[in-house]
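Visitor: Fold the following, please.
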Amino acid sequence: MSKIRPLSRVASVFTTPRAPEDFLWLVNPLSSARQLRGIVTAVVPETPDSATIHFRPGRGWQAHQAGQYARIGVEIDGVRHWRSYSLSAPSGADPAITVTANGKVSETLVRRTRPGHVLFLAPPQGDFVLPEHPRPLLMLTAGSGLTPVMSMVRTLVGRRRDADVVLVHSSRTLDDALFREELAALGDEHPGLRVVHWVTSDRGRIDLTRTDDLDTVVPDWKGRAAYVCGPPEMLDAATALWQSSNVPDQLSVERFAAVLLDGAGGQGGLVTFETSDREVEVDGSTPLLEAGEDAGVVMPSGCRMGICQSCLIPLLAGQVRDLRTGEVHGDEGQLIQTCISAAAGPVHLEI
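Guide: Sure thing, here's the model as predicted:
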């Protein structure tokens, strides 16, 4: 270390105002003292509108637990956009995300990402993870909600021959079902994994307002630790069903978005990002986090649903509306959760 520091000081003469390490990415795209990065190693199509993107993270990445997610940054037209994606690779392996083309960032990842491209990363997080001790499991998923559960399945069946897992996955057609061939092969290889495809075009949506469908497909569902991931209405119904069945502690749910109040939007207004010298006119239903990202402001964020507090930014002036409750609030200097807050008139933020 005593030799490196003088060399760094000498190099800084030629790189000022940048630090020497800022130029290491020209040689090694994963080298950065300021921003964790990953390099794409493979892009595997899953369906016509989805793909799994494998990447090798640089130094500073924390190994993920099965079921966790990570924030992924992508530069589009010179602007860095961040979104959270569940990690679909098993724990202990290099990470991967499985993305469905729905929205600007997801479209870019699915349609344009190639091996060798660089992704910006934040460390894995989330508590939608496997139980500490072995026990029978029920995985109930729909659409892209299968992604974090697939990480769990891949982790379990590869390490525990006594795994007891029932996976019920809902999709519009069999062709729309993610990982269908791999799940079939895993089910054949591991007798402790039973996969049930619930095709909504044939059977309609699985009914979680009562127990009939679950009783038929998984008769012992009340005795299993349940993991549910899918659309908000599915999660709401599952939460109510497990509660009414007196087994709420058996249920874990993963939400991809905050639960917002219907009609919570208001007048909106001009949002000024003071430090970034940006301003944008937004409606009353757009979270300030999304407004900032769309304006090219590097916004802190984490869960993007009002839980982790990673997106807090000081409010300099104006008022905001909590999109979950409709409450309007705001005092100078108050820390605002930008992922679940929208402008209620002109707003100035310290970022």
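Visitor: drop to CA atoms for contacts and neighbour counts, all remaining ones
Guide: Will do.
Visitor: Go ahead and name everything in contact with stretch 319-337.
Guide: Outside stretch 319-337, the residues that touch it by Cα atoms under 8 Å, 6 or more residues apart in numbering are 258-261, 264-266, 284-285, 287, 306, 309, 311-318, 340-347.
Visitor: From the residues you listed, which land in strands?
Guide: In strands, defined here by DSSP state E, the members of those are 312-318, 341-347.
Visitor: what's the farthest-apart pair in those?
Guide: Spatially, the most separated pair among the ones in strands among the contacts of stretch 319-337 is Leu312 and Gly345, at 19.2 Å (Cα to Cα).
Visitor: where exactly do the strands run in the stretch 1-150 of the chain?
Guide: 37-47, 50-57, 69-76, 79-86, 96-100, 118-121, 137-142 (DSSP state E, counting those that start in this stretch).
Visitor: now the ones you listed in JSON lines, with mean neighbour count and distance to Lys222?
Guide: Output for the strands of the stretch 1-150 of the chain, formatted as JSON lines (neighbours: other Cα atoms under 10 Å; distance: least, Cα to Cα, whole Å):
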{"stretch": "strand 37-47", "mean neighbour count": "19", "distance to Lys222": "32"}
{"stretch": "strand 50-57", "mean neighbour count": "22", "distance to Lys222": "33"}
{"stretch": "strand 69-76", "mean neighbour count": "20", "distance to Lys222": "27"}
{"stretch": "strand 79-86", "mean neighbour count": "21", "distance to Lys222": "26"}
{"stretch": "strand 96-100", "mean neighbour count": "24", "distance to Lys222": "30"}
{"stretch": "strand 118-121", "mean neighbour count": "21", "distance to Lys222": "38"}
{"stretch": "strand 137-142", "mean neighbour count": "24", "distance to Lys222": "9"}
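Visitor: quick one more, to check against the first:
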Amino acid sequence: MTHRLAPLFEGHTDVQADIDGRPADTADHATETRRLVASYHPRRLTLTVSEVITETVSSATFRLRSPDGADLPPFLAGQYVSVFADGTNRPYALSSSPATLDHWDLTVRRVPGGRISNHLIDTLAVGDPLTTSGPMGVFHYNPLFHGDNLVFLAGGSGVVPAISMIRDIVDNGLDRRLHLIYGSRTPDDVIFHEELDALAADHPNIRVDHIMAEPGNGWAGPTGLLTASLIKTLAGPLDGRMVYVCGPQALYPYALQQLEELGHPRRRIRFEANGAPADPTRQAHWPADTDPDTEVTVTAGGTSFRTRRGRPLLDALEDQGVRPEAACRSGECGLCRVRVLKGTVHTAEEAQLRLSDERFGYTHSCVAYPVTDLDLDL
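Guide: From the prediction side, this is the model:
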């Protein structure tokens, strides 16, 4: 069928005749497109643990490979995958280099009372299967906006995305500088200690400074907290450099305060999403006189149950066997988005909602807390 505007163009008759004379295209392009998209962005992968590397007394790296030996999907240094285990999931940053895709490395640090970190470290062994999502997340280098002179403030296991970024620079010979300032409790707690120091010694565009909260005897480096004064001493004038921050939740507001004291603009600071708030009642918009330990009734997915006001909706749903799709558990990815049909929730500051979500009643269940009885649409 000739489009009604075609006659307006010179030579359209010859072009149309050429099109009409071609053999019919019977290829299933939709299926091929879906296959290609799935290879880069799989919802689930069942991988095999090929090696377990003890990093410190409280952390380990699990090397994951495809059972058939195929390369794994590509990722950007700083991204994470969601690990599915024990009826729930948790995000863990990839510590390996994007230059090598025959395996992924997941480095996990034990969290006291942590459901999945302890489960993985205590039970996962060579040969075991592990289900993950594909790579995701926005905590990675952006060549258009981040510049080529970077600072990374890390605390504890927050060094994991930093080592991936450093390995990326080294393995791919990137014309990029990165200064890692890494705070740990003691020298024995430093993850990748020897490798970080070796990479910094061998590559002038990589610099690593360690800071110890409890240095003990024999430590000659910086000690204490990552203050504005110490950042300035180690990194020099920030001059608008992009600063990445990753570590325990308490590091984020503290690091922001120190960087603001140095006059560093907020738009030049990148925070890694790192879980639901430890205490949602400390947020300014938590409803007054609402006791987080009292219970309400939640109705969702054909079931009703009681749960504490101070417990994230996603956790409460999973306890009842109702498992919405989820990944970051930090309010960022939006996969656990649910609609509140009736009732009120406290949506934490961490939630990165769409502009229309408040109007239509949507929230991210991983960082939403039931203030009243709720009816949910999953």
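Visitor: After superposition, what is the TM-score?
Guide: Overlay of the two chains. TM-score (TM-score structural alignment, normalised by the length of structure 1): 0.77; 309 aligned residues with a Cα RMSD of 3.1 Å.
Visitor: picking that back up, give the PyMOL command for selecting the buried subset of the contacts of stretch 319-337 of structure 1.
Guide: Listed next is the PyMOL selection for buried residues among the contacts of stretch 319-337 of structure 1, using 16 or more other Cα atoms under 10 Å:
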select buried, resi 258+259+260+264+265+266+284+285+287+306+309+311+312+313+314+315+316+317+318+340+341+342+343+344+345+346+347
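Visitor: want to throw the strands of the stretch 1-150 of structure 1 into JSON lines with distance to Arg278 of structure 1?
Guide: JSON lines is the format used below for those (distance: least, Cα to Cα, whole Å):
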{"stretch": "strand 37-47", "distance to Arg278 of structure 1": "26"}
{"stretch": "strand 50-57", "distance to Arg278 of structure 1": "31"}
{"stretch": "strand 69-76", "distance to Arg278 of structure 1": "18"}
{"stretch": "strand 79-86", "distance to Arg278 of structure 1": "13"}
{"stretch": "strand 96-100", "distance to Arg278 of structure 1": "30"}
{"stretch": "strand 118-121", "distance to Arg278 of structure 1": "22"}
{"stretch": "strand 137-142", "distance to Arg278 of structure 1": "39"}
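Visitor: Just give the number of residues close to the nearest residue to Arg268 of structure 2 once chain neighbours are set aside.
Guide: Sequence neighbours aside, Met242 is the residue nearest to Arg268 of structure 2 in space, at 4.9 Å (criterion: Cα to Cα, 6 or more residues apart in numbering). As a burial measure, Met242 of structure 2 scores 24 neighbours (other Cα atoms under 10 Å).
Visitor: Looking at structure 1, name the residue matched to Tyr362 of structure 2.
Guide: By TM-score structural alignment, Tyr362 of structure 2 lines up with Leu335 in structure 1.
Visitor: so how far is Ile351 of structure 1 from that match?
Guide: Between Leu335 of structure 1 and Ile351 of structure 1 the distance is 12 Å, computed by Cα to Cα, to the nearest Å.
Visitor: same check, this time on Gln125 of structure 1
Guide: Using Cα to Cα, Gln125 of structure 1 is found at 24 Å from Ile351 of structure 1.
Visitor: before we move on, what about Glu107 of structure 1?
Guide: Going from Glu107 of structure 1 to Ile351 of structure 1 by Cα to Cα gives 28 Å.
Visitor: of these two, who's got more company?
Guide: Shown here are Glu107 of structure 1 and Ile351; by other Cα under 10 Å, Ile351 has more neighbours (19 against 16).
Visitor: Could you check how far the strand or helix carrying Arg35 of structure 2 is from the centre of its chain?
Guide: Here Arg35 of structure 2 sits within helix 29-40, counting by DSSP states H and E. Centroid separation between helix 29-40 of structure 2 and its chain, computed with Cα atoms, centre = their mean, to the nearest Å, is 25 Å.
Visitor: List of residues touching that helix?
Guide: Helix 29-40 of structure 2 is contacted from outside by 73-74, 134, using Cα under 8 Å, 6+ apart.
Visitor: do the same with stretch 258-268 of structure 1
Guide: With contact meaning Cα under 8 Å, 6+ apart, stretch 258-268 of structure 1 is reached by 232, 281-286, 304-306, 321-326, 340, 342-346.
Visitor: where exactly do the helices run in structure 1?
Guide: Secondary structure of structure 1 (DSSP state H): helices at 4-15, 104-112, 146-159, 180-189, 200-203, 212-217, 232-244, 288-294.
Visitor: Between those helices, which one is closest to Val79 of structure 1.
Guide: Nearest of the helices of structure 1 to Val79 of structure 1, taken as Cα to Cα: helix 288-294 at 8.1 Å.
Visitor: start and end residues in structure 1 for stretch 47-64 of structure 2, please.
Guide: By TM-score structural alignment, stretch 47-64 of structure 2 lines up with residues 38-55 in structure 1.
Visitor: Outside of that stretch itself, list whatever touches it.
Guide: Contacts of stretch 38-55 of structure 1 (Cα under 8 Å, 6+ apart): 29-30, 56-58, 94-101, 109-110, 113-121, 175-179.
Visitor: Could you do stretch 58-69 of structure 1 as well?
Guide: By Cα under 8 Å, 6+ apart, stretch 58-69 of structure 1 touches 30-31, 36-39, 84-92, 95, 122-130, 148-152, 155.
Visitor: One more: stretch 230-238 of structure 2?
Guide: Stretch 230-238 of structure 2 is contacted by residues 151, 179, 209, 262, 264 when judged by Cα under 8 Å, 6+ apart.
Visitor: cool, and stretch 149-164 of structure 2?
Guide: Contacts of stretch 149-164 of structure 2 (Cα under 8 Å, 6+ apart): 77-79, 93-98, 107-109, 176-185, 189-192, 196, 235, 241-248, 251.
Visitor: What range does that stretch cover in structure 1?
Guide: The alignment of stretch 149-164 of structure 2 onto structure 1 (TM-score structural alignment) covers residues 136-151.
Visitor: In a markdown table, list the ones in strands among the contacts of stretch 319-337 of structure 1 along with distance to Gly143 of structure 1.
Guide: Below are those laid out as a markdown table (distance: Cα to Cα, whole Å):
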| residue | distance to Gly143 of structure 1 |
| --- | --- |
| Leu312 | 31 |
| Ile313 | 33 |
| Pro314 | 37 |
| Leu315 | 37 |
| Leu316 | 40 |
| Ala317 | 41 |
| Gly318 | 39 |
| Ser341 | 27 |
| Ala342 | 28 |
| Ala343 | 32 |
| Ala344 | 34 |
| Gly345 | 37 |
| Pro346 | 38 |
| Val347 | 37 |
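Visitor: gap between the two ends of stretch 336-351 of structure 1?
Guide: 12 Å.
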